[in-house]
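> Mind looking at a prediction? Sequence and model below.
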Amino acid sequence: MLKYQRQAHIDSYYVASTPDIPTLPALDGSASCDVCVVGGGLAGLSVALNLAERGYSVILLEGSRLAHAASGRNGGQVINGYACDMDTLAGAVGEDAARAMWDMSLEAIDIMEDRIARHQIACDWQRGHALAAVKPAKFAELAAWQDEAAKRFDYHHYTLWDKAELRSHLDSPRYSGGLYDARGGHIHPLKYALGLARAAQAAGARLYENTPVERIEQGERPRVHTAAGVVDCGQLVLAANVSMGDLVAGLGRKIMPVGTYCITTEPLGEARAKALINPNFAVADTQFVLDYYRLTADHRLLFGGKVSYSGLPPPRLAEAMRSDMLRVFPQLADVRIEHAWGGFVDITMNRAPHWGRLTPNCYFCQGFSGHGVAITGLAGRLVAEAIAGQNERLDLFEKISHLPFPGGKLLRTPSLVLGMAWYRMKDFL
C-alpha cells in the first residue's frame, strides 16, 4: 500500500491546462474543529463543502496538494451507476435498496452539475457518454441493459446505436454498436476539484496542504497528529483512499491501488476533433481492460486505458498508449502525443463503494473503483447527512459486505497480476 506522504502535482495535461493552481499553507500548531477531514481529493473536498454549508467548523488536511492523485488525474468521465453491476448491490442490500442506490447515482450527477452552476466552476462540463461494444455479444448485452434499466429502474435516457449509427457519431471501425447516455458526460477533473476547494473555503472550511497525518487517536474527541501540529475534533472523516496506508487498521486491506494511464494529443483543430466524436461525448468500451476517451475543450483527444496491479507503469508509456489509441482511431497516425501520465485508483474486491463508520464519531469513504468523478459528491452528501443525524442513506451502503484482498501484503499484488492476465486473455479472445 502507498504511504501517505507529500507529492507534488505530476506533469499532466490537467496541470498544464490549469493556470494558477493555488498553494495552501501547511498546518502549524494546534487547532480545534467540529469535523476534521483527512484527504483533499474529490471525496474529502465534497465532505468539507457539505459540512461547511451546514454550519460545521471544518478542517481538511491534505498530505500533498489538493487533488494531486486520482481526483486530478482521471479521465474526467461522469457515469451513472457504480463500478459494480446493480445485481451485486441488490444481492447485498435487497432490490428496493438497490433501486434507491441507482437513483442516488443519478443524484450524484445532479450534485455535480449544481455545484458547477452555483459556484461558477469553469471545468468544461459537457453532457453525453457512450458505452461502445467491441464485439457483437457485448452489443447484445448493452441492448439488454437498456431494456433492464427502463423496466427495473425507470431509466429512459439511453439510446441504442447500432454499428452504422455509432459510426456516424464516433469515427472508429472498432465497434459493433453502442449505448448513449444523455445524462452522463465529462469534465476537467482538476479544475472541478479546485472549484470545490474554493467553494469550501468560501463556506468557512479551513484547508491545509502538505500536511501528512502521522497518527490518529480515537476516542470521545479524536486527535489527528501531524508533524507540526494536532487537530482536536468532534468527528473525523477519512477520505485519503489509497494514500491512507496503514494509518487506520483494517481500512487499507479492503482496497487495492490499481494504476491507470492517459495521454493527450496535440490540438487537432475543431473540425478534425468533431470528425472523431460528434456531439462531444465521452466514450468507454466494454472490455474488462477498457479504453476510455473524450475530447478536451481545446480540441485534443484525451485517451486512457491499460491497468497495472503491480504498481509499475507500462514501459515507454506514451508509445504504448499511442498504439492503443491507433487501434481505435487509425486516422490519427500523424498526430503527436504531448502528455502522458498515470496514477492509482482505489478498487474494492466487489467494485462496490466502501463507505461507513469505524466508530460512532469516525467516518470513511473509499473504494470508488474508477467511478469517483460523480459519486464522490454523493459520498460527501451522505457522510454529512450522517454527521447531522440523518443516517438512513449511509446505512444502506454500510450493509454491503467488503472482503479484504487475499494474500496479505506479500502475495496480494502477485495474485492480482495473475488474475488480470486472465482477464486480458479473455478480452483478446
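Nice, I can see it.
> use CA for all of it now, contacts and neighbours both
OK.
> tell me which residues of stretch 388-403 are tucked away?
By neighbour count on 16 or more other Cα atoms under 10 Å, the buried set for stretch 388-403 is 393-394, 396-398, 400, 402.
> Output the residues you listed as a markdown table; include the columns distance to residue 205 and secondary structure.
Formatted as a markdown table, the buried residues of stretch 388-403 follow (distance: Cα to Cα, whole Å; DSSP: H, G, I helix; E, B strand; the rest coil):
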| residue | distance to residue 205 | secondary structure |
| --- | --- | --- |
| 393 | 24 | helix |
| 394 | 23 | helix |
| 396 | 28 | helix |
| 397 | 26 | helix |
| 398 | 27 | helix |
| 400 | 31 | coil |
| 402 | 32 | coil |
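> Check it against this one:
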Amino acid sequence: MNKHTDSFYAHSVPNMPDYPQLQDNIECDVCVVGAGFSGLSSALHLAEKGFKVVVLESAKVGFGATGRNGGQIVNSYSRDVDVIESRYDQNQAKALCDMIFEGGDIIRGLIDKYDINCDYKQGGLFTALNSKQLKGLEEHKKNWERYGNDQLTLLDAGEVEQAVGTKVYTGGLLDMRGGHIHPLKLALGEAAAFTSLGGQVFEQSAVVSIDKGINPVVKTAQGSVKSKYVVLAGNAYLGGLAPNISNKAIPCGTQVVATQPLSDEQLKQVLTSDYCVEDCNYLLDYFRLTADKRLLFGGGVVYGARDPENIEALIRPKMEKVFPQLKGIKIDYTWTGNFLLTYSRMPQFGSFADNIYYLQGYSGHGVTCTHLAGKLLAETLTGHAERFDAFAALKHYSFPGGRHFQIPFTAMGAAYYNLRDKLAI
C-alpha cells in the first residue's frame, strides 16, 4: 500500500480519510487520473457543472507534490510576464498573462465556498539578495500592476528585516494577493467537496493501461472505468502511462524541512509578519511558519528526482544562513517531493485522441496554476476552450541531450545560473 511520505503535513492531519480501492467495472462522464491539485481541481469544477466524475489515485489523495510542497500561493507561472511577452505573439501573451492571478483567486474561492480549513494566511514576500535582483522586483511590480494586481508594495532592506527577521536581503516585494496554506489539508478539503457533489475517489488504484476509442476505458489491476473523456493529471508521478507527453518533461525533487515549534522568544525574531517568503535566486530558497509555529524551509533541486541521503545536511546551512538565531535548532521532519519541469518552464496542457486531455509541467509553480488548469479543463468540456487553447498552443520542447543526457545537461545549466546569482551578474 502506498502511504504518504513521512512529512510534517502527513503527521499534522489526524484521522486521514481513506477512500476505497476500485474493484469493479464502472462508467462515468470523465475519468481523472491523479488526485493531486490538477486532478482535484478538474474533478471539482466538472462536478459543479453536472458531470459524473471518477478520480483514480495510485496512492493517497495529495500523495505527490500536492501534499509535499512549500504551501505557498505564488501568482503567475514559472516564466513571468516579461518572458511571456517577449516570447509569444501579442494576442497569446495577453491571453496567458490575463490569467496569472486567477489560480490564487480560485483557491480562496474554494476555501470560502466549501469551508476548507487549511491554515490559510495572506501575504507573500519575494526577497532580493542584491541590487540586480531588487531592480528585477521593481520591474516585476510594474508588470503585475499592468495586469491588475494593486496589492503590491516594494520594501527596503529595513522593512524586510522587520517582516522576516534577517539582515541577508537588500529589499523585497510584498504581494498581498499571495499567501500560504497547508497544501495537504487543502487537497483533502477539495476531495471532500468533490465527493459531496456525488463524485467518486478511488485510492490505491493505479492505472495500468488506457484503451483509446470513442469511449476510452481506463484499467486498474482490479477494475476499470469507461468514460467519455479522460484527464491525465499525474504530473511527475504519471510514469510510463503516456510516454508521448512524459518524454517532454523531467521529474525533479525539492527538499523541505520543518523545525520543532518555535518558542515565543524565537517568534519575536523570526517571521513576525507570518508571510511566506521566497528569494529571487534561480535555485531559490522558500520558507514560512506553519500553524503550530514551526519554520518550514525548503530549497534546492535534484534533477531526476533522486532522494538525497541527508536532506537536513542540504537544507540546514541555507536555513541558518538566513536565520543564524536558529542555529542548532532541532529539525523534526525532513522530506522530498517531485515536481515536473518543462524545457520552456511553461505548463503543458493539451489533448490527444480527441477525448484524452493532459495537464502537467508546472515547473515549481503548481499550487496556483493547477487550480487554474482544472477550471480551464472544465470550461473546455462545456464548449469554451479558448482559454485552455492559449496554453495548448504552446510548443512542448524536449530537453537537449536525449534520454541519457537531458538530466546532466539541465543540472549543468542550473549550476551556471546559480553561479550568476552568487556573482550578482
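Good, I have the coordinates. Bear in mind the structure is a predicted one, so any value in this text is a computation, not a measurement.
> could the buried residues of stretch 388-403 of structure 1 go into TSV alongside distance to residue 213 of structure 1?
Formatted as TSV, these follow (distance: Cα to Cα, whole Å):
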residue	distance to residue 213 of structure 1
393	29
394	25
396	29
397	26
398	25
400	28
402	25
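> quick one: which of those residues is nearest residue 10 of structure 1?
Residue 10 of structure 1 lies nearest to residue 402 out of the buried residues of stretch 388-403 of structure 1, by Cα to Cα, at 31.7 Å.
> Chain neighbours aside, what residue packs nearest to the closest one?
Spatial nearest neighbour of residue 402 of structure 1, excluding adjacent residues (Cα to Cα, 6 or more residues apart in numbering): residue 254 at 6.6 Å.
> Just give me the match in structure 2 for the one you found.
Taking TM-score structural alignment for the superposition, residue 254 of structure 1 sits opposite residue 248 in structure 2.
> Pull the contacting residues for that match.
Residues near residue 248 of structure 2 by Cα atoms under 8 Å, 6 or more residues apart in numbering: 342-343, 396-399.
> preserved in structure 1, out of these?
Of the contacts of residue 248 of structure 2, the ones still in contact in structure 1 (both residues aligned by TM-score structural alignment, their matches' Cα atoms under 8 Å) are 342-343, 396-399.
> Pick out the most distant pair among those.
Largest pairwise distance in those, by Cα to Cα, is 9.7 Å, between 396 and 399.
> Quick check: neighbours shared by the two?
Jointly contacting residue 396 of structure 2 and residue 399 under the rule Cα under 8 Å, 6+ apart are 248, 342-343.
> which one of the residues you listed sits closest to residue 295 of structure 2?
Closest approach to residue 295 of structure 2 among those (Cα to Cα): residue 342, at 29.7 Å.
> Helices of the stretch 1-150 of structure 2, residue ranges please.
Taking DSSP state H, counting those that start in this stretch to define them, one finds helices in the stretch 1-150 of structure 2 at 8-11, 37-48, 81-87, 90-97, 102-114, 131-146.
> Show where the second one falls in structure 1, residue numbers please.
It refers to helix 37-48 of structure 2. Under TM-score structural alignment, the match for helix 37-48 of structure 2 is residues 42-53.
> who touches the counterpart of residue 138 of structure 1 in structure 2 in this structure?
In structure 2, the residue paired with residue 138 of structure 1 is residue 133, using TM-score structural alignment. Contacts for residue 133 of structure 2 (Cα under 8 Å, 6+ apart) come out as residue 280.
> hmm, back to that, need the helices of the stretch 1-150 of structure 2 in CSV (columns: distance to residue 183 of structure 2).
Formatted as CSV, the helices of the stretch 1-150 of structure 2 follow (distance: least, Cα to Cα, whole Å):
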stretch, distance to residue 183 of structure 2
helix 8-11, 8
helix 37-48, 9
helix 81-87, 26
helix 90-97, 25
helix 102-114, 11
helix 131-146, 25
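> Alright, I will stop here.
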